[in-house]
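Undergrad: Just to be clear, the model below is a prediction. Sequence and coordinates:
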Amino acid sequence: MGLLLIVVAGVGAYYYGQEVHKQNIAYEKKVAKAEKAKELAYSSRKTSDIDGAKKLIVELHDKDKTSLSKSMTQLINYLADIDKVSKAVAKEHENITEDGIKEAEKELELLNASYEKTDKEKLMKRLDADKQVLAERKKEAEQVAKMKDELANQKLIALTFDDGPNPTTTPQLLKTLSAANVPATFFALGEETKAYPNIIKEEADRGNEVASHTWDHKDLVTLSAEQQKEEIESANQLVNQITGKNVTFFRPPYGSYNKSVLSQTNLSAVNWSVDTNDWRYRTSAPVVQNVSTYAHDGAIILMHDIHQWSVDAVPQIIQNLKAQGYTFVTVSTLLAVRDGGMKPQQVYFGR
């Protein structure tokens, strides 16, 4: 009887031990699952993953629960700090100023943990880019002030050429402008820019200004808002990519615009105050005559570098206007001196 009790007790202890072993293994799996959920939360930063990890941690024993809960609290604190600093940098970016940058830099000092290092580096790069923007603005402002002093008492006029580039006529025009030391502003079509990128680059490299005339010369007011934006931005981005500049204005085809057209981008629109009507003719004489008749201080003159007779008219136009005491400038220089520069979503005609 005693032996039987010993055997039964031994068997019971064995099964009890086995049960405890199973429970330990099951618990270890729960701990591992909670650890994995915590790592996922740190990696993804998703609210759903954070909440999921919290639920798993709550089911653990106090020792493990305390350790993992502390880690999750730290994650939440990290994300709160990162969010706070990101908002500060975003606010600064909306209106870039020296004071705004300094305030954002103070906020960045909050991010000192190794987990926050990547976020901090990204935000610092954004601030560095804004510092560069601010430096460029200061430089531009200094240049504008200098131009205003130099050109304040001069008669200014801007030659502009639409619809190019043309592989035959535009190179001729560029040689004429360079020989006369006259800058011009080219409003290029996106489809022609794509076809002749080297000419676009040459225009800019020779000291001229190159801007968008939309992609393929559609009347913008007849298009949907989405189509308007695509027409304007696609050409603008391609021109800037080729020239390496950041021109922030365009010319609407036919000079046609409305509130919707102007609101689709942050670009300015530039039309004209003197129309040579060069497209109507087949000889240069009437083009020259129209410029002579209507030229005035602060004028923006509309021509097209796709017509041979228009290009042929340019040497005489330059000679006549120089004789009348005009100084040739680009559109942006003219509007900077006369109007203090261009504002986004506004239209300009010169004077």
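TA: Cool, got the structure.
Undergrad: alpha carbons only for contacts and neighbour counts from here, please
TA: OK.
Undergrad: SS state for T327?
TA: Under DSSP: H, G, I helix; E, B strand; the rest coil, T327 falls in the strand class.
Undergrad: If I follow the layout properly, V270 ends up in contact with P253?
TA: No. Using C-alpha atoms under 8 Å, V270 is not in contact with P253; the gap is 10.4 Å.
Undergrad: And V274, how far from A158?
TA: When distance is defined by C-alpha to C-alpha, to the nearest Å, V274 is 10 Å away from A158.
Undergrad: ditto for V31
TA: 75 Å.
Undergrad: Pick out whichever of those two has more residues nearby.
TA: Shown here are V31 and A158; by other C-alpha atoms under 10 Å, A158 has more neighbours (26 against 20).
Undergrad: take the one below as the second:
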Amino acid sequence: MKQRRLKSKGAKKAFWKLTLLIGALLIVVAGVGTYYYDQGVQKQKIAYEKQVDEARNAKDKAYDSRKANDIEQAHKLIDKLHVKDKTSLDKSMSQLTNYLSEIDKVNQIVAKAHENISEEGIKSSEEALELLKAPYEKSDKEALAKQVNADKQILIERQKEAELIANVQNQYANKKLIALTFDDGPNPNTTPQLLKIFSDAQVPATFFALGKQAQACPQIIKEEADRGNEVASHTWDHKDLVTLSPDQQKQEIESANQLINKITGKNVTLFRPPYGSYNKSVLSQTNLSAVNWTVDTNDWRYRTSAPVVQNVSTYAHDGAIILMHDIHQWSVDAVPQIIKNLKAQGYTFVTVSTLLTVQDGGAKAQQVYFGR
């Protein structure tokens, strides 16, 4: 009997031990499960936060680049987010999309105004710029405002130029105009004589100087300009331009023009091709205007001044450009009589640029002029 009680007591004790062990195991299992569950949740949370960061970064990139593919990528990443985050980022992307639509319209307005600069176009551009109110529009407005201000300056310069042209045309309205031009100088012996003749007669002329001669006699070039004459390029050393390569043509024209403008401190936009020889290639190598002549005195053929004077008297006409050379003594000797004769016929002497301003509103780049 006593042994039975002992066995029963031992069984109960074993039962409770087993129960406690099972309970402990369940607690451990539950703890492990909870741990791994929490770990899974944490991983999901981290992964989602990474998604949010990627979406935000994509949004920022879209704002910076404004490229269509970056905007599309940002929308794709945002669409994968939870409603709360998606709503916030969608709002930002909508603002960007709307702003880009606005800035595109403003760009078109400014570009159209730039194509044909006018007061109306500039006013439209300024009004459009005022409509850009997004907080991130500063750089766009600054860039567009810079373009509008540049167009304003162009318009101001054009208005000034138009006013000057009108003044010149009014000054010489109903007058017989003629331009005396001299090629191939300056010559240290003959050109100074010619400058004194023009100063004494208060008559301007246009000198088409060779670059190599300008380099040799810069003080004469400067004196020509300082006395109110026009000085322009006759190329560097009088080569027939149509026989040269395009690069050589450009070098011949521009090297002389740049040197002469540097010496005179002015920006004359004319040149005379040697022998009056040019083609499309020659004209395309420069933005200068080519000037030939309507009256050739053929002074290089003679050794006396009389035939030079006679040729001018015979062929002079309103709007004429007279060709002579300041390197010949007989040509210089002919000038006082030429001036006297033409004044007696009622002519007013002007530079080539003034003549072309009166006739055509000024010389145009890459055009050829002969006078009239």
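TA: Perfect, thanks for sending it. Quick caveat: nothing in here was measured; it's all calculated off a predicted structure.
Undergrad: related to what we said a few turns ago, give the intersection of the neighbour lists for V274 and A158 of structure 1.
TA: A299, I300, I301 (C-alpha atoms under 8 Å, 6 or more residues apart in numbering).
Undergrad: and the second one, what pairs with it in structure 2?
TA: Under the alignment defined by TM-score structural alignment, I300 of structure 1 is paired with I321 of structure 2.
Undergrad: for that match, helix, strand, or coil?
TA: Secondary structure state of I321 of structure 2, per three-state DSSP, is strand.
Undergrad: Contacts only, for it.
TA: If you count contacts by C-alpha under 8 Å, 6+ apart, I321 of structure 2 has them with I178, A179, L180, T181, N292, W293, T294, V295, V352, F370, G371, R372.
Undergrad: wait, the fourth one sits on M324?
TA: Yes. If you go by C-alpha under 8 Å, T181 of structure 2 and M324 touch, sitting 6.0 Å apart.
Undergrad: ok, those two, which is more surrounded?
TA: Taking neighbours as other C-alpha under 10 Å, T181 of structure 2 and M324 compare with M324 leading, 25 against 22.
Undergrad: Now the more buried one: closest residue in space that isn't a chain neighbour?
TA: In space, and not counting its chain neighbours, M324 of structure 2 is closest to F182: 4.8 Å by C-alpha to C-alpha, 6 or more residues apart in numbering.
Undergrad: isn't there a helix covering the one you found?
TA: No. Counting by three-state DSSP, F182 of structure 2 is not found in a helix; it is strand.
Undergrad: Next up, the contacts around it.
TA: Counting by C-alpha under 8 Å, 6+ apart, F182 of structure 2 has contacts A205, T206, F207, F208, A209, L323, M324, H325, D326.
Undergrad: so what's the residue found closest to Q308 of structure 1 once you drop the neighbours it is linked to in the chain up against?
TA: Spatially, and ignoring its direct neighbours in sequence, Q308 of structure 1 is nearest to T169 (6.0 Å; C-alpha to C-alpha, 6+ apart). Contacts for T169 of structure 1 (C-alpha under 8 Å, 6+ apart) come out as D305, I306, H307, Q308, V311.
Undergrad: okay, those in CSV with neighbour count next?
TA: CSV is the format used below for those (neighbours: other C-alpha atoms under 10 Å):
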residue, neighbour count
D305, 28
I306, 20
H307, 21
Q308, 18
V311, 23
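Undergrad: where along structure 2 do the strands fall?
TA: Using DSSP state E, the strands of structure 2 run over residues 176-183, 206-209, 230-233, 270-271, 289-291, 295-296, 320-325, 347-349, 368-369.
Undergrad: what's the mean deviation for the fourth one versus structure 1?
TA: Same thing as strand 270-271 of structure 2. Here the mean offset of strand 270-271 of structure 2 against structure 1 after fitting is 5.1 Å, by mean C-alpha distance after the TM-score superposition for structure 1.
Undergrad: got it, and the first one?
TA: Mean deviation of strand 176-183 of structure 2 relative to structure 1 after superposition (mean C-alpha distance after the TM-score superposition for structure 1): 2.9 Å.
Undergrad: Distance of E105 of structure 1 relative to I96 of structure 1?
TA: 13 Å.
Undergrad: How about K343 of structure 1?
TA: Here K343 of structure 1 is placed at a distance of 16 Å from I96 of structure 1 (C-alpha to C-alpha).
Undergrad: swap in Y15 of structure 1?
TA: In terms of C-alpha to C-alpha, Y15 of structure 1 sits 73 Å off from I96 of structure 1.
Undergrad: If anything else comes up later, I'll come back, but that's it for now.
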